[in-house]
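1. I'll drop the sequence and a predicted model, then ask my questions.
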Amino acid sequence: MRVLLLEDDADLAEVVAMGLRNESYAVDVATTYAAAEEALRLTIYDVACLDLGLPDGDGLDLVRRLGSDPDLRRPRRVLVVTARDAVADRVAGLDSGADDYLVKPFEFAELTARLRALARRADEAGATLNTGDLTLDLATRRAWRGGVELRLTAREFSLLRFFMHHPGRVLSAEELLEHVWDANADPFTTSVRVILSRLRKKLGDPPPIVTITGAGYRLGEPS
């Protein structure tokens, strides 16, 4: 899952981003309204976590624009994370287009729980994905093949989840980097190949993910 974290406190942003990356979220950090605006022009995020009190603008204005500005690529879900705790502020945030509202200070476990809940709500297929004999439970982050549970790392789970969102489609290494990793990932890295190799080994035979020479990788039959 790729997340945009807009937080004007650079130290807090770094701590939260590090924690999310340790949970295998792909996180891009913005500390100003302008930087978040630029990121939202270039990338479609699964979730945007947006602070409201910013040095160069009001995050609530950005939330509103996500629903109307054609130059911005609306994330699948929007989570407001702010110190504004009045009921009127919560109502304004949700009425402006946010899907959820989290008040600072917060426990990191609650943030990750809310991100998981938003991911389930954004998934049109519900809390479970099925492709062939593969099953993913998005709520518990568990995976099975042919009824046998797979022991996947968080990154392996995220990679398989992305494949299962696009069964039969050829996905390039660049596309996998964009959606499963974040802007800090080196485009020339071998991490996609390494993690994919580990995932394939755990999935077993016959291999459900095949290499398409010169193009990328595909899960299942062509659509």
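-> Done, it's in.
2. drop to CA atoms for contacts and neighbour counts, all remaining ones
-> OK.
3. all strands for this structure, in order.
-> 2-6, 26-30, 47-50, 53-54, 57-58, 77-82, 100-103, 128-131, 134-137, 142-145, 148-150, 170-171, 209-212, 216-219 (DSSP state E).
4. what's the closest of these to Glu14?
-> Taking Cα to Cα, strand 26-30 is the member of the strands of the chain nearest to Glu14, at 7.9 Å.
5. Tyr101 contacts Leu94, correct?
-> Yes: in terms of Cα atoms under 8 Å, Tyr101 counts as a neighbour of Leu94; the distance is 7.2 Å.
6. Tell me where this protein has helices.
-> In the chain, helices defined by DSSP state H lie at 10-22, 33-42, 59-66, 87-95, 108-122, 154-165, 173-180, 191-203, listed in chain order.
7. and those as a markdown table, adding mean neighbour count and distance to Thr140?
-> Output for the helices of the chain, formatted as a markdown table (neighbours: other Cα atoms under 10 Å; distance: least, Cα to Cα, whole Å):
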| stretch | mean neighbour count | distance to Thr140 |
| --- | --- | --- |
| helix 10-22 | 15 | 17 |
| helix 33-42 | 16 | 29 |
| helix 59-66 | 20 | 29 |
| helix 87-95 | 15 | 27 |
| helix 108-122 | 16 | 9 |
| helix 154-165 | 20 | 11 |
| helix 173-180 | 18 | 19 |
| helix 191-203 | 16 | 18 |
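8. another structure for you, compare them:
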Amino acid sequence: MIFAVVEDSRSQSEVLKALLKSEGHQVEVFSDGSSCIEALKTRVFDFFVIDWCLPDVGGDEVLRHVRERCGWDVPVVFCTGRTDEEAAADILRLGADDYIPKPIRYMEFMARIHALLRRRQPRAATVQFGNIEVDLEGRRVKLSGIDVELTQREFELAVILLHNVGRVLSRDELLTSVWARDAGVDTRTVDTHASRLRKKLGLSGESGLMLSSVYGQGYRLDTVHQG
């Protein structure tokens, strides 16, 4: 799925980009509304995340172009510093599907994205990766048909890794995606949880998947052929 993130804060857009890419989405970032509007003439996007206050044109103007070019089936989420009831009503009345108050709480952001995606395109309740079965709705995991007990963070890390088989994910990317803004958490936490998942889910090849540490980069999950 291709996301367009329209956000003038580089640090903010980079975090949102990392979160979305960690789940396998393609992301294009626009630092102002005009560049996004221009891109709409030749590009197709599946989802829009738009800052309400942009340096050139208003978020409402970007939304108008999105609806004209892409129709009403494409989800649009606004990020806004306005949290009053009137602002929320205005944003939704203009045609947005949802809005997220700033400062953005990243787990809430992803939960809202997931909720919109579920409504727009029904998906299977369970997905299979090698011998690992993941119930995305029930947040349960089975290995070769046997339930595996995972913590919330372990489950979230597992889902990100499983959706990115064959791709190197940096420790910082994983840290941002799973732990967001939790204080006192560093990349060693990623290493600890990766080690636990390797044991619990048989990610040394037993499950048909191998979790490897890539020196100086992060982690990569690969499929392996079982003899």
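-> Everything's here; your move. It should be emphasised that the depicted structure is a prediction, and the values quoted were computed from it without experimental measurement.
9. For the helices of structure 1, give me JSON lines that also has distance to Arg141 of structure 1.
-> Putting the helices of structure 1 into JSON lines (distance: least, Cα to Cα, whole Å) gives the following:
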{"stretch": "helix 10-22", "distance to Arg141 of structure 1": "15"}
{"stretch": "helix 33-42", "distance to Arg141 of structure 1": "27"}
{"stretch": "helix 59-66", "distance to Arg141 of structure 1": "29"}
{"stretch": "helix 87-95", "distance to Arg141 of structure 1": "28"}
{"stretch": "helix 108-122", "distance to Arg141 of structure 1": "9"}
{"stretch": "helix 154-165", "distance to Arg141 of structure 1": "7"}
{"stretch": "helix 173-180", "distance to Arg141 of structure 1": "15"}
{"stretch": "helix 191-203", "distance to Arg141 of structure 1": "15"}
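10. residues in contact with the residue lying closest to Leu72 of structure 1 once chain neighbours are set aside?
-> Once flanking residues are discounted, Leu72 of structure 1 sits nearest to Arg41: 4.7 Å by Cα to Cα, 6 or more residues apart in numbering. Neighbouring residues of Arg41 of structure 1 by Cα atoms under 8 Å, 6 or more residues apart in numbering: Asp71, Leu72, Arg73.
11. got a winner among those for most neighbours?
-> Neighbour tally across those (other Cα atoms under 10 Å): the maximum, 19 neighbours, falls on Leu72.
12. thought Ala48 of structure 1 was touching Pro75?
-> Yes: if you go by Cα under 8 Å, Ala48 of structure 1 and Pro75 touch, sitting 6.2 Å apart.
13. quick one: which of these two has more around it?
-> Neighbours per residue (other Cα under 10 Å) separate Ala48 of structure 1 from Pro75, with Ala48 holding more: 27 against 20.
14. and the more buried one, how far is that from Leu219 of structure 1?
-> Separation of Ala48 of structure 1 from Leu219 of structure 1 (Cα to Cα, to the nearest Å) stands at 28 Å.
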